[in-house]
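Undergrad: Next input, structure requested:
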Amino acid sequence: MPVPHLTTALRGPILELEKRILESMPAIEHWLRGKWQNHTVPFYCSVDLRNSGFKLAPVDTNLFPGGFNNLNPEFLPLCVQAMMAAVEKICPDAHSILLIPESHSRNIFYLQNVAILQDIMRHAGMHVRIGSLLPEITSATTIHLPDGNTLLLEPIQRKNNRLYVNNFDPCAILLNNDLSSGIPEVLKDLNQIVIPPLYAGWSTRKKSQHFSAYDSVAQEFSELIGIDPWLINPYFSPCGKIDFREKKGEDCVATAVDEILKDLQEKYTQYGVKEKPFVIVKADSGTYGMGILTVKDSADVYKLNRRQRNKMAIIKEGLSVTHVLVQEGVYTFESINQAVAEPVIYMIDRYVVGGFYRVHTGKSIDENLNAPGMHFVPLAFDTSCVLPNHSALPDSAPNRFYAYGVVARLALLAASLELERHTTVRPDQTLTTLQS
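TA: Purely as a prediction, here's the structure:
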């Protein structure tokens, strides 16, 4: 699947970063292998990156990734191999898995993702059925997909602390539901393995906790290859007790914006960056690009109109925003046909299995691209992120994708550390132990 020509406004620091990553490949891979001997890798993960030409950094990490339908079909064998490794590590005797998706009965694109995920697991040797949490799914329901395939949704039943669907008693539950609205009672206290663990959902997890973990990972990695950690790490600060509608908690946000903008200006001056620094204010949990605001001056925090306040006050599932993450804004200078683009990297277990570009003609280089828009176009990578070309330039497609894969795996490692902090067990214990 060819990708249209991608143009990037090249800057000195990012070329040097890509060169350093390429030269340090043996040390990087050895370092990462050592980390996975001591830490439990999340089952699967997607990471949103931004490439500003002078910086390459993750801006969001999703532990219940949708969008497998946007990956290059040629990478299906990579996905299947990685899925085999993930299942064998967590539940070596697993042969039947109940997949529980989001409650998006009308989102055909998401349901195509579910179908691809089911297909990957079937190719990995699993019996897979799909159990729906939707109350209106009271009997087996066939969904027809645009590609001609179908998806069978079945009502979940619970008995003796086990979930099952008709004539199917699975040995493990795979969630593709981020639990934004809380943990349903039906999922609690099961005697089946649940992956990812329930505490990985957005009802428990916070983005600020993830980036705190990423901060330590980026620092250690930067020392390993000899770079300024800022080149791969966005500044951030959490703020709690926020009520945008009642204008409560604004001082915390404005102060954080001021501090980050000041630090950013120093870095921009150091690296000769001419652009104006900016900050993203977003809900400290949740997905789907809701509750996000671009800010270039702390005074803007106090000037939000009613529509902006309402937009910031509510996220997915109609939940109120009470905590926000104030995060360094990372420009994206990647574009396809004059539309801004950002890479999204997908991993199963510790393996990068592909990615795609999120493209939006209705957004600018300093805005969130994970937003509704008729021009949103996912463009699958035509080269995997695992085969750099050492004889090519550092910014050639295979090498740039390898750099993307490295930074995404740093975010994956941070997610591992983040989840360990939610438990009281040793980090070398397995995920099976964590959930027993």
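
Undergrad: only C-alpha atoms for contact and neighbour calcs from this point on.
TA: Noted.

Undergrad: Look at Val3 and say how many residues are nearby.
TA: 13 (other C-alpha atoms under 10 Å).

Undergrad: The closest residue to it other than its chain neighbours and Gly66, how far apart?
TA: Excluding the flanking residues, the one nearest Val3 by C-alpha to C-alpha, 6 or more residues apart in numbering is Asp382, at 6.0 Å. Look at Asp382 and Gly66: by C-alpha to C-alpha, to the nearest Å, they are 20 Å apart.

Undergrad: one more, for comparison:
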Amino acid sequence: MVPHLITALTGPINELEQRVLDSMSAIERWFRLEWMEHTPPFYTSVDIRNAGFKLSPVSTRLFPSGWNYLTPEMMPLAVQAAMAAIEKICPEARNLLVIPENGDHSARYLANLAQLTRIFNMAGLNVRLGSIDPAVKQSTTIQLASGDSVTLEPVIRSKRRLGLKDFDPCTILLNNDLDAGVPGILEDLFEQYLLPPLHAGWPTRRKSNHFKAYEEAAKRLGKLMGVDPWLINPLSDKCEEVDLAQDTGMDCLRNQVDVVLSKVRRKYKEYGIKEKPFVVIKADHGTHELGIVTVRDAKDLQALTDRVKTLTDGRKKPLSPHGFMVQEGVLTQERVNDAVAEPVIYTMDRYVVGGYYRVLEGRGVDETLEAPGSGYVPLAFEHSTQLPQPGVKPGASAPNRFYMYGVVGRLAMLAASYELEATDPDAEVYD
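TA: Okay, here's the model as predicted:
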């Protein structure tokens, strides 16, 4: 099944594609210089939405799962990137300990662990899976439908190191976003590299910080290409410590919805876009019971209030105050056959290594596709990142479109680098 690009052959998205292709040498040089000054996050996945008139990331994960959806053709890129990443951090590395999520694991997530193990094995490392879940008390091997097997082992913490029985790793790779908090077992490790760092987890990380950093990166790349940064940047703002149970902070949400919607309306008018603008309200860190709320106008704010009331009425344990982000909603005009789709880009070190289309039949172009029932169709990055076709008419070449996805994915990765540097608790501060 091949992704089918249905966006129109005229309009801002194809003008943007042309600018990207015309600026290819300058873009690659700019990224190269940026990586001389900044350290890329170890790995990321970036959800991108192509509205037909703009192309924007809407989510960047620093502990990505879903590696099992990368095809065998993508593996050489992933292995090479893994080698580059490990060589920069611990060139003599022999052993790698992967820390998965806690709790019961789906077959999909276990397949993700098997793929990560395969990538780093092929990069020359001994890889073991060490669980920090207190419920995992003995080594357990799970057979997968693919024929692979995954063995989870309980970690052993010595005074200053983390490992397994008869396994002392140089590097520890987290595939756990620490949404429940940072466990003490991961703190104060001695001469072991923990990747990504603890401050990349949700106890510290805020989506609003990421998109603030992304906005800065988009402005710089937009200036380089001579395009409006809005064409690659979703507008957003935030409200901190919203207490849904006490209605504290709801005024902030209402105000920010109005502010962001007003900005988007002006942009739509500027570009002659006839679609109705919308925003999404989502947790600023991790996830929240409220989920993702779509707001198109003032009437929808009452629906938000009703949804909050349903959540809070009759609860024995009140909802804790939480931060929320108000983000410009970005349509998706991509299709795989007749189903709405969105590209997801995977990176390791500073390289795009693959990706797929997330597909969900029955969803609208303005709805989230990250939901039960989603399917996954690979993007042909083994060709597209290497062989864009500059002479082809904009909108007519899948490799060119995929190259543009890769540029936006790397821009989000660069923003994550800025974000992690700004929130690093060990960074030196100069007056």
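
Undergrad: what about the helices in the stretch 201-350 of structure 1?
TA: 207-225, 250-270, 299-302, 306-313 (DSSP state H, counting those that start in this stretch).

Undergrad: so which of those is the most packed in?
TA: Of all those, helix 207-225 has the most neighbours on average by mean count of other C-alpha atoms under 10 Å, namely a mean of 19.

Undergrad: Check the mean deviation of that helix from structure 2.
TA: Superposed on structure 2, helix 207-225 of structure 1 shows a mean distance of 0.6 Å to its aligned residues (mean C-alpha distance after the TM-score superposition for structure 1).

Undergrad: Show me what that helix is in contact with.
TA: 20-21, 24, 27-28, 60, 228-229, 232-233, 236-238, 284-285, 325, 410-411, 413-415, 417-418 (C-alpha atoms under 8 Å, 6 or more residues apart in numbering).

Undergrad: Narrow those residues to those that are buried.
TA: 20-21, 28, 60, 229, 232-233, 236-238, 284-285, 325, 410-411, 413-415, 417-418 (16 or more other C-alpha atoms under 10 Å).

Undergrad: Just the ones of those in strands?
TA: Asp60, Phe236, Ser237, Pro238, Leu325 (DSSP state E).

Undergrad: I figured the first one was touching Lys206, is that so?
TA: In other words, Asp60 of structure 1. No - applying C-alpha atoms under 8 Å, one finds Asp60 of structure 1 not in contact with Lys206, separated by 11.0 Å.

Undergrad: Can you say which helix or strand has the nearest residue to Val186 of structure 1 once chain neighbours are set aside in it?
TA: Spatially, and ignoring its direct neighbours in sequence, Val186 of structure 1 is nearest to Arg158 (7.0 Å; C-alpha to C-alpha, 6+ apart). Arg158 of structure 1 belongs to strand 157-159 when elements are defined using DSSP states H and E.

Undergrad: after superposition, how close is that strand to structure 2?
TA: Averaged out, strand 157-159 of structure 1 is 0.6 Å away (mean C-alpha distance after the TM-score superposition for structure 1).

Undergrad: Now the element after that strand, going C-ward?
TA: Immediately after strand 157-159 of structure 1, counting by DSSP H and E, sits strand 162-164.

Undergrad: who's in contact with the closest residue to Lys241 of structure 1 other than its chain neighbours?
TA: Closest residue to Lys241 of structure 1 apart from its sequence neighbours, by C-alpha to C-alpha, 6+ apart: Thr322 at 5.3 Å. Shown in contact with Thr322 of structure 1 (C-alpha under 8 Å, 6+ apart): Gly240, Lys241, Ile242, Asp243, Ala283, Ala313.

Undergrad: cutoff 10 Å now
TA: 239-244, 248-249, 283-285, 312-314 (C-alpha atoms under 10 Å, 6 or more residues apart in numbering).

Undergrad: ok, and those in structure 2?
TA: Contacts conserved in structure 2 for the contacts of Thr322 of structure 1, using both residues aligned by TM-score structural alignment, their matches' C-alpha atoms under 10 Å: Cys239, Gly240, Lys241, Ile242, Asp243, Phe244, Gly249, Ala283, Asp284, Ser285.

Undergrad: which of these has the most neighbours?
TA: Going by other C-alpha under 10 Å, Ala283 tops the kept ones among the contacts of Thr322 of structure 1 with 29 neighbours.

Undergrad: Excluding sequence neighbours, find me the nearest residue to that residue.
TA: Nearest one to Ala283 of structure 1, counting by C-alpha to C-alpha, 6+ apart, is Val324 at 4.4 Å.

Undergrad: And Ala140 of structure 1, by the same measure?
TA: Glu154 (4.4 Å).

Undergrad: do Arg128 of structure 2 as well
TA: Leu97 (5.2 Å).
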